[in-house]
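[1] Sequence and computational prediction follow.
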Amino acid sequence: MNILVTGSNGQLGSEIKDVAASYKSFRFFFMDLPALDICNSSELDIFIAKNKIDTVINCAAYTAVDAAEENAVIAEQVNGAGVLNLVHALAKVKGKLIHISTDYVFDGNGFLPYQESDKTNPMGVYGKTKRNGELAVINGDIDGIVIRTSWLYSAYGTNFVKTMRRLGKERNKLDVIYDQLGTPTNASDLAKTCLDILAFSKETNINAKGNIYHYSNEGVASWYDFAKAIMELGKIDCEVIPIETKDYPTAAKRPHFSVLNKAKIKNDFEIEIPYWRASLAQCISKLNQE
């Protein structure tokens, strides 16, 4: 299996690089800007044909949630039109696609973990463009699936864990929102899950065309809980103070509740999902070794 990983220098792409060696039957092509741009359809077609790509894990995305409000055209080019380019390119070679999406496709007004079949209602540009990307996969004539995830972090890139660690070492106190609930997700766990799904599908010949799956670590937390755990596990002496969303205004609205129900992905692919604090401890241990 020749696997193209787009957006390979981001959090998830970097974590896939770290675990790739464990999947001996896969041949990986790790690509990111400027070497390969999913917004350039002809460039994509040429690369996929030349390298006999039969599978893509799309980690490329415009993920600056607040900046997307002022850069809607660029966000749509990457999160919507770019995904459609991938779908069209893979349709020509009858290829597979795993596309990564987000909890931001929901409005967060619920109080039960979101199931894949629940109605989407994105509140901002980021969520709307990511939903457009989902629809490109769902409606495309390819063997493609969407995996929605939430609160992604890793030892790579810029994310909440690394920001809290830095600020916690610089300040005595930090204000963190406590009235938004979700689940932190270690990108390393998601990376393994993507490759395990491909391995499982290869062995069982399963075709999950057009399916949506939810993946995050297990459990529920607020950003406040998340920050407290980062300080505790990282042995950082910084007081974390709970505040309400209204006390920390942002350009884009965030879902107040975005916990994902993961029964479907566990059942279909026989996947075990770690608890969020256990995975956070692993990431912090990795960061401490740097």
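    Received it, and whenever you're ready, just let me know what you need.

[2] Only C-alpha atoms from now on, for both contacts and neighbour counts.
    Fine.

[3] Strands along the stretch 151-290 of the chain, start to end?
    152-153, 173-177, 181-182, 185-186, 212-214, 221-222, 239-243 (DSSP state E, counting those that start in this stretch).

[4] Reformat these into TSV and put distance to residue 64 and mean neighbour count next to each item.
    Output for the strands of the stretch 151-290 of the chain, formatted as TSV (distance: least, C-alpha to C-alpha, whole Å; neighbours: other C-alpha atoms under 10 Å):
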stretch	distance to residue 64	mean neighbour count
strand 152-153	13	20
strand 173-177	19	18
strand 181-182	18	22
strand 185-186	18	26
strand 212-214	21	24
strand 221-222	20	20
strand 239-243	23	17
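
[5] Of these, which is nearest residue 262?
    strand 212-214 (5.3 Å; C-alpha to C-alpha).

[6] Contacts made by the closest one with the rest, please.
    Applying C-alpha atoms under 8 Å, 6 or more residues apart in numbering, the contact partners of strand 212-214 are 115, 116, 145, 146, 147, 148, 149, 260, 261, 262, 264, 265.

[7] ok, and here's another one to check against it:
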Amino acid sequence: MRIIVVGKEGQVARSLAERARAHGAQAVLVGRPKLDLADPSGIEDALIETGGDVIVNAAAYTAVDQAESDPELAEAINGIGAGVIAGTAAAMNVPVIHISTDYVFDGTAERPYREDDPVSPLGVYGASKLLGEEAVAAEAENHVILRTAWVYSPFGKNFVKTMLRLAADREELGVVSDQFGSPTSALDIADGILGVSRNLLERPNDRSLRGLFHMAGTGYTNWAEFAAEIFTLSARLGGPGARVRPIRTADYPTPAKRPANSRLDCTKLKEAHGVVLPPWQASLETCVKRLIADARKEVSR
């Protein structure tokens, strides 16, 4: 199974590169300058030249706050570019898997969101990702859209790495406690994508495998409790830790509004694909152990 991964530096792309071999697959990462989602004119040629059995769009404009002042670029990458990828996949007669986000919801529901719940993005980023979902569904019948949330990993910039970095210099950190969701390891997302890819190729006529699904870590928490668990695990391993001071979203204003409820109901993915991501606490422990070990290696060099 040869998977074309759009994106080279993102958390999901790098996780797919790491996890593919364990699934008997080959992940070929394609990104700038060969493929630039902000310049749709070169996308088709780059994908056809690379060739593969499945295309995974793991690239996106993810600067949530910056998107508020840069809507054209966010929409070009997350909306128009995603549609061109899906159209190319259809022309190549291969499935396309597109990664989306909980930010398509406004966060006002009192339960985990299902795939058929109404969407209502609070900001430019969420709106641009919703455009991408709509474009992918319109351009390729053989598609899977996977909404996920609160992504972290040993790679790139993310909440776990930020908390550990800040804890090295501070004894206490104020962290929002009134936003709820499921921390999700990008390595777990990669495993899920690879499982979904295998299903799509082995059961090409099974329509239940296609469409929109939610995929996030099992269990829910808030940002403050997430941070506290990071510091507990880190301190246990001799890494940095800090006290967490719970604060309200109103106490930490940002250019873009965040959903108060980012919980996703992943039942449909389990029933159709047999994919269930691990409990967030277990995957977080694996990630923190790796980050602490990597930090020690850097110091000893």
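    Looks like it arrived, so ask away. Given the structure is predicted, the values throughout are model-derived calculations rather than measurements.

[8] Any idea what the TM-score comes out to?
    Here the TM-score for the pair of chains, by TM-score structural alignment, normalised by the length of structure 1, is 0.96; 289 aligned residues with a C-alpha RMSD of 1.4 Å.

[9] Closest one to residue 182 of structure 1 out of the contacts of strand 212-214 of structure 1, please.
    Closest to residue 182 of structure 1, out of all of the contacts of strand 212-214 of structure 1 and judged by C-alpha to C-alpha, is residue 260, at 7.7 Å.

[10] Thought residue 118 was touching that closest one, still the case?
    No. Using C-alpha atoms under 8 Å, residue 260 of structure 1 is not in contact with residue 118, being 10.6 Å away.

[11] who's more crowded, those two?
    residue 260 (25 against 9; other C-alpha atoms under 10 Å).

[12] For that one, give me its contacts.
    103, 113, 114, 115, 149, 150, 182, 183, 214, 215, 216.

[13] Just put those in a markdown table and tack on distance to residue 78 of structure 1.
    Shown next, in a markdown table, are the contacts of residue 260 of structure 1 (distance: C-alpha to C-alpha, whole Å):
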| residue | distance to residue 78 of structure 1 |
| --- | --- |
| 103 | 18 |
| 113 | 28 |
| 114 | 25 |
| 115 | 26 |
| 149 | 18 |
| 150 | 19 |
| 182 | 25 |
| 183 | 25 |
| 214 | 21 |
| 215 | 22 |
| 216 | 23 |
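
[14] picking up where we left off before, nearest to residue 161 of structure 1, out of the strands of the stretch 151-290 of structure 1?
    strand 152-153 (6.5 Å).

[15] residues in contact with the closest one?
    By C-alpha under 8 Å, 6+ apart, strand 152-153 of structure 1 touches 11, 159, 160, 161, 184, 185, 186, 187.

[16] where along the stretch 1-150 of structure 1 do the strands fall?
    Using DSSP E, counting those that start in this stretch, strands in the stretch 1-150 of structure 1 cover 2-6, 27-31, 55-58, 96-102, 143-149.

[17] wait, residue 95 of structure 2 sits on residue 85?
    No. Here residue 95 of structure 2 lies out of contact with residue 85, judged by C-alpha under 8 Å, at a distance of 10.7 Å.

[18] Does residue 108 of structure 1 touch residue 253 like I think?
    No. Assessed by C-alpha under 8 Å, residue 108 of structure 1 is found out of contact with residue 253, at 9.9 Å.

[19] thinking again about what came up before, make TSV out of the strands of the stretch 1-150 of structure 1 and add mean neighbour count and distance to residue 136 of structure 1.
    TSV is the format used below for the strands of the stretch 1-150 of structure 1 (neighbours: other C-alpha atoms under 10 Å; distance: least, C-alpha to C-alpha, whole Å):
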stretch	mean neighbour count	distance to residue 136 of structure 1
strand 2-6	22	17
strand 27-31	17	21
strand 55-58	24	13
strand 96-102	24	10
strand 143-149	24	10
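
[20] List the contacts of the residue lying closest to residue 71 of structure 2 once chain neighbours are set aside.
    Leaving out its chain neighbours, the residue that sits closest to residue 71 of structure 2 by C-alpha to C-alpha, 6 or more residues apart in numbering is residue 124, at 6.1 Å. Contact analysis of residue 124 of structure 2 by C-alpha under 8 Å, 6+ apart lists 64, 67, 68, 71, 74, 256.
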